[in-house]
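J.: Coordinates only, no sequence provided:
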């Protein structure tokens, strides 16, 4: 009787670490999101900075506008008045101009006289005779001028309104010119002797 030799059972070989299937690489952990309170605080800080910047811009613009308005309000302005009308044409009268500014002079003043009314087309605007007006009319100073209209009777004058269109240098910046419209003025026969005065209800 023959006996069969059993082959000794082979022990399974342990697989080496290199033989193991590589594990998928681990992803780096996500950055932790800031807490809600911290996010709100950051948003509030950004909003406060934006509001402060906007408020600064608005305040700066308002300050510049206020300064510009203040300087503009100090600009020199001419004020007109009439001496009494003597015998002859009511337009042959001497007018006076005063620098109403307390700060700046009226420099290189030019005046143009104009009439409005039913007879205005017959008496076109004329350049005033400003030979007695100095090149620089200081604050509060006065000078005289005339409007060389052609002769007209009293009825024409009573139906007319007189205007003065003036031009003069802008203070500090002499290369720029300012303009001013004075009037209307009407012949006031209630005064004795009559004078050209500002029309009632007008500045």
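T.: Happy to help now that I have it. Because the structure is a prediction, the values reported are computed rather than measured.
J.: C-alpha only now, for contacts and for neighbours.
T.: Fine.
J.: Roughly how far does residue 45 sit from residue 136?
T.: Counting by CA to CA, to the nearest Å, the gap from residue 45 to residue 136 is 58 Å.
J.: Residue 111 too?
T.: As judged by CA to CA, residue 111 and residue 136 stand 14 Å apart.
J.: So which of the two has more stuff around it?
T.: Neighbour count, other CA atoms under 10 Å: between residue 111 and residue 136, residue 111 has more, with 22 against 15.
J.: My assumption is that the more buried one lies in a strand; please confirm.
T.: Yes: counting by DSSP: H, G, I helix; E, B strand; the rest coil, residue 111 falls inside a strand.
J.: Now do the same contact list for it.
T.: With contact taken as CA atoms under 8 Å, 6 or more residues apart in numbering, residue 111 is in contact with 127, 128, 130, 164, 165, 166, 167.
J.: redo that, cut-off 6 Å
T.: When contacts are counted by CA atoms under 6 Å, 6 or more residues apart in numbering, residue 111 is found next to 128, 165, 166.
J.: Equivalent analysis for residue 141, please.
T.: Per CA under 6 Å, 6+ apart, neighbours of residue 141: 98, 99.
J.: what do you get for the one 5 residues further on?
T.: The contact partners of residue 146, taken as CA under 6 Å, 6+ apart, are 94, 95, 128, 129.
J.: for comparison:
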């Protein structure tokens, strides 16, 4: 009798564990399908590297990025004690009525990085080569409009080995 009760308890624990693992797998799969923005930079042809246009693309083939807001972050400048500075992207033109991007759609924007720099550093021509930037986006989760997601992009650095130079993802160490 005791062995039979222990067997039922063990079977219950195993069934519970399998259901929990299955639900966790479904949740992880749904989370992986969420829409995420991807970023790229236009080439720096003239003027300051901080005044270049950036592109944001909805990487999801199925779901839209609704109510999208992009913030530009000057993460660090090597050789400077300046703390990270954040400003909302300017000139962001979105085609969707809800202020978002349809699946696979892209838009351009600019970042007011020169305003984030101290006045003494804003005219330093080499400051862009020592800077690291990233983008913080906020958007509504599809089908659950009241839940806002925040996504931080990887860091970008000015790659002067490309001609013309452009902002590219910082290489992993």
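T.: Sure thing, it's come through. All of these numbers come straight from a predicted model, not from anything done at the bench.
J.: helix, strand or coil for residue 133 of the first structure?
T.: State at residue 133 of the first structure, reduced to three classes by three-state DSSP: coil.
J.: which ones are touching it?
T.: Residues counted as contacts of residue 133 of the first structure (CA under 6 Å, 6+ apart) are residue 143.
J.: Can you tell me the element residue 19 of the second structure falls in?
T.: Residue 19 of the second structure is part of helix 2-32, with elements assigned from DSSP states H and E.
J.: can you tell me what part of the first structure that helix aligns to?
T.: On the basis of TM-score structural alignment, helix 2-32 of the second structure is assigned to residues 43-73 in the first structure.
J.: still on that earlier bit, mind checking which of the contacts of residue 146 of the first structure land in strands?
T.: Counting by DSSP state E, the contacts of residue 146 of the first structure place 94, 95 in strands.
J.: Aligned counterpart of residue 170 of the second structure in the first structure, please.
T.: Superposed on the first structure with TM-score structural alignment, residue 170 of the second structure falls opposite residue 199.
J.: That match against residue 185, yeah?
T.: Yes: Residue 199 of the first structure lies in contact with residue 185 (CA atoms under 6 Å); the separation is 5.2 Å.
J.: out of those two, which sits in the busier spot?
T.: Using other CA under 10 Å, the more surrounded residue of residue 199 of the first structure and residue 185 is residue 185, with 22 against 15.
J.: What's that one aligned with over in the second structure?
T.: Under TM-score structural alignment, residue 185 of the first structure pairs with residue 156 in the second structure.
J.: Distance check, the closest residue to that match other than its chain neighbours against residue 47 of the second structure.
T.: Among residues not flanking residue 156 of the second structure along the chain, residue 169 sits closest, at 4.3 Å (CA to CA, 6 or more residues apart in numbering). Separation of residue 169 of the second structure from residue 47 of the second structure (CA to CA) stands at 21 Å.
J.: any chance you could map the strands in the second structure?
T.: With DSSP E, the ranges of strands along the second structure come out as 37-41, 53-58, 66-77, 85-88, 106-110, 131-141, 144-152, 156-159, 166-169.
J.: Can you lay out the ones you listed as CSV showing distance to residue 21 of the second structure?
T.: Shown next, in CSV, are the strands of the second structure (distance: least, CA to CA, whole Å):
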stretch, distance to residue 21 of the second structure
strand 37-41, 29
strand 53-58, 30
strand 66-77, 31
strand 85-88, 40
strand 106-110, 36
strand 131-141, 24
strand 144-152, 24
strand 156-159, 37
strand 166-169, 35
